[in-house]
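Colleague: I would like to see how this sequence folds:
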Amino acid sequence: MFYLGWNGLVWLKAIFSFQQETVYWLVITIFSYAYILGRLVKPLSWLSIVGSIWFGYIQYGLLLFPIANLVAWVLHLTGVPGQTSVVVVGTVTAIMIAIIFITGLYNAYSPVIRKYEVTIPKKTEMKKIHVAVASDMHFGKLSGVAHAKRLVKMIDRIKPDIILLPGDIIDDEPEHFQKKNMGAIMKQLDAPLGIFGVLGNHEYYGREIPQFLKEMEKVDIRILMDEVILVGDSFYLLGRKDKTDSRRKSFQQLVNDNNIDVSLPLLAMDHQPAELKEAQESGVDLIVSGHTHRGQMAPNHLITKRLFELDWGYLKKGQLHAFVSSGFGFWGPPLRIGSRSEVLEIVVQFEDREGY
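Modeller: Presented below is the predicted three-dimensional model:
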């Protein structure tokens, strides 16, 4: 907090002759604790929005300010007056942060459709299905009504046979989802084979899963909790509880306990893409996940790439087609750098083994 605040204060003094240090440090302190205050004190819940945006400033401030300090120091050594170097370097840094925020906001609130086509070598009553996948909406304060309307509009363009929502549909508690009547928007989603979802880690963090399930039931979204169902007499859909729940069943348990006809395709939803090998070994043909946000703000993607075998995109692993979405929403700051909010359109062709 002090390092970020000091850099800002030095620049403000140099360019505007700013003198209100007490007020400045009070504002910086409020920003630094805004997220915590907003979460703990209901009348101050709006502060969590300020705190979320501040997280973005912290990350890119800590990345840019050391470089800016070094450049200013080098300029000073070469004879450039101290105030001039602070003004020039500080202004360039401020512009860079502004560009980062503008770009990040655009990427967060301007989702795209990413289309994939795969073939599963199993014969079913259906020759082909269109699957729409949206994960990590984090519907709540910052991912609100307008963003939910974008989701409905984009999925309607796909005209899917089935819609899959692999976790983090809401941002912790369902309170803001309810207050904004976002269920009425989600109820506009339509797919002849149904709309299905699973729990993400944030549904667990909110500790209001029963209330969340009621909200989803109202809008005809079926949340699968360690369940396997037969869809259209053509393929199975498996939905796991999130990895947060240590008591959830393994892929193998779910397959064995449900007497699955292995000649039919098996599609799965698992919020965190942490067990692709287990899914492949259990006979899953296609799996969709989210959770990673592809790091959401670069260079965080370097971390998610190390944590997960597949942190974004598509991977063929044996018979398994694995997809990990960067998510439709965001957590914390409404920023995406090096990632983009998205909906997946997956066209799945079913063919018998001879035709594959």
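Colleague: CA only for contacts and neighbour counts going forward, please
Modeller: Will do.
Colleague: neighbours of the nearest residue to residue 112 once chain neighbours are set aside, just the number please.
Modeller: Nearest residue to residue 112 in three dimensions, chain neighbours excluded: residue 342, at 4.7 Å (C-alpha to C-alpha, 6 or more residues apart in numbering). Close neighbours of residue 342, defined as other C-alpha atoms under 10 Å, add up to 26.
Colleague: Proceed likewise with the subsequent sequence, for comparison:
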Amino acid sequence: MAKKQTRRIFLKRTFGSFLTVLGLSSGGYLYANRIEPSLLDIQKLQIKHPLIPKSFNGVKIIQFSDTHLGFQYNLHQFNKLVEKINLLKPDIILFTGDLMDEPNQYTEINKLIPILKKLHAPLGKYCIFGNHDHGGYGSDIYRNIMETTDFTVLLNESAPIKLQDGSTIYLLGIDDAMLGKPNLPLTLKNVPKDTFKILLSHAPDLAETALQYPVHWQLSGHSHGGQIKIPFFGALVTPPFAQIYPEGLYSIGEDNPLSLYVNRGIGTTRLPFRFMSKPELTIFTFKAEK
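Modeller: Model prediction:
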């Protein structure tokens, strides 16, 4: 009971600070509650590395993350997102966790599955667990949904992405840091050392650990980009495991640096607001450096 009261007080104070610092009018409240959460920022980046085979040049990845269906984000909005992704014609689709806000309370799974099935990517659809995917005994619910809709669930596992000429890169997917049991050595088992590797980790701060292994890029979510940011102050709150790297592109380490990209996600959680942290869809295009 004390824990719930502490969370309630924390959220109340956070919301109060949000309103106080911004001096929000009813128009500002409407913007943060309705308008910005419905906007979509599309970021485009190149993934470059000497180990990327030349035949991968131009191959397109789309990453989306943190939809948190059932909190503020609904299936009508999600269906529009799926249509947008398909119009962008990705070769690979990656989902980096937190599909539903409370999986065991979500009542529209039968409507969700056909929408997820519509996502098309000729080189495959892949996903990992976020903390909300595990929460509320949701692990099996999430896995069943994703596997039913033709996603490959990577739970401390790797998957080769092969082109017709035999050239290969590897996707690595580790479990969530908060409610799961991430195991990067197990994930890397049987993955050739001289191949290009992309790690999918819901928690961006696990890049500090990934830096110690032969991983070249890491794609993450979880942070929501802070979700609510105050000018000259930054994010009001960032979750555990997203406090070092809250959003955007980072180069970590000096020798053989790890490139980390943190997607701001689509939905909201805890507080139904976004301010200066628009929902994001990220497009990556491979480019060989040879």
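Colleague: pretty sure the residue nearest to residue 112 of the first structure is in contact with residue 326, am I right?
Modeller: Yes - here residue 342 of the first structure lies in contact with residue 326, judged by C-alpha atoms under 8 Å, at a distance of 6.7 Å.
Colleague: any idea how far the residue nearest to residue 112 of the first structure lies from residue 296 of the first structure?
Modeller: Separation of residue 342 of the first structure from residue 296 of the first structure (C-alpha to C-alpha, to the nearest Å): 12 Å.
Colleague: For the residue mapped onto residue 101 of the second structure from the first structure, which residues are in contact?
Modeller: By TM-score structural alignment, residue 101 of the second structure lines up with residue 171 in the first structure. If you count contacts by C-alpha atoms under 8 Å, 6 or more residues apart in numbering, residue 171 of the first structure has them with 137, 138, 139, 140, 202, 203, 206, 331.
Colleague: and if you look at residue 173 of the first structure?
Modeller: Counting by C-alpha under 8 Å, 6+ apart, residue 173 of the first structure touches 203, 205, 206, 207, 208, 212.
Colleague: and the counterpart of residue 264 of the first structure in the second structure, what is it in contact with?
Modeller: For residue 264 of the first structure, the aligned residue in the second structure is residue 195 (criterion: TM-score structural alignment). Contact partners of residue 195 of the second structure, counting by C-alpha under 8 Å, 6+ apart, are 51, 52, 168, 169, 170.
Colleague: so of those residues, which ones are in strands?
Modeller: Judged by DSSP state E, the contacts of residue 195 of the second structure include 168, 169, 170 as members of strands.
Colleague: Please, where are all the strands along the stretch 51-200 of the second structure?
Modeller: Secondary structure of the stretch 51-200 of the second structure by DSSP state E, counting those that start in this stretch: the strands cover 60-64, 92-95, 125-127, 151-153, 157-162, 168-173, 197-200.
Colleague: how big's the offset between the fourth one and the first structure?
Modeller: By that I understand strand 151-153 of the second structure. Once fitted to the first structure, strand 151-153 of the second structure is off its aligned match by 1.6 Å on average (mean C-alpha distance after the TM-score superposition for the first structure).
Colleague: other SSEs contacting that strand?
Modeller: Under the contact criterion of 3 or more C-alpha pairs under 8 Å, 6 or more residues apart in numbering; DSSP states H and E, strand 151-153 of the second structure touches strand 125-127, helix 139-148.
Colleague: how about those, which one is nearest residue 181 of the second structure?
Modeller: With C-alpha to C-alpha as the criterion, residue 181 of the second structure lies closest to helix 139-148 of those, at 12.4 Å.
Colleague: and that closest one, which residues are buried?
Modeller: For helix 139-148 of the second structure, the neighbour count (16 or more other C-alpha atoms under 10 Å) marks 139, 142, 143, 145, 146 as buried.
Colleague: Relative to residue 121 of the second structure, which of those residues is nearest.
Modeller: Distance to residue 121 of the second structure across the buried residues of helix 139-148 of the second structure (C-alpha to C-alpha) is lowest for residue 146, with 14.5 Å.
Colleague: what residues are up against the alignment partner in the first structure of that closest one?
Modeller: Under the alignment (TM-score structural alignment), residue 146 of the second structure maps onto residue 216 of the first structure. Contacts for residue 216 of the first structure (C-alpha under 8 Å, 6+ apart) come out as 183, 222, 223.
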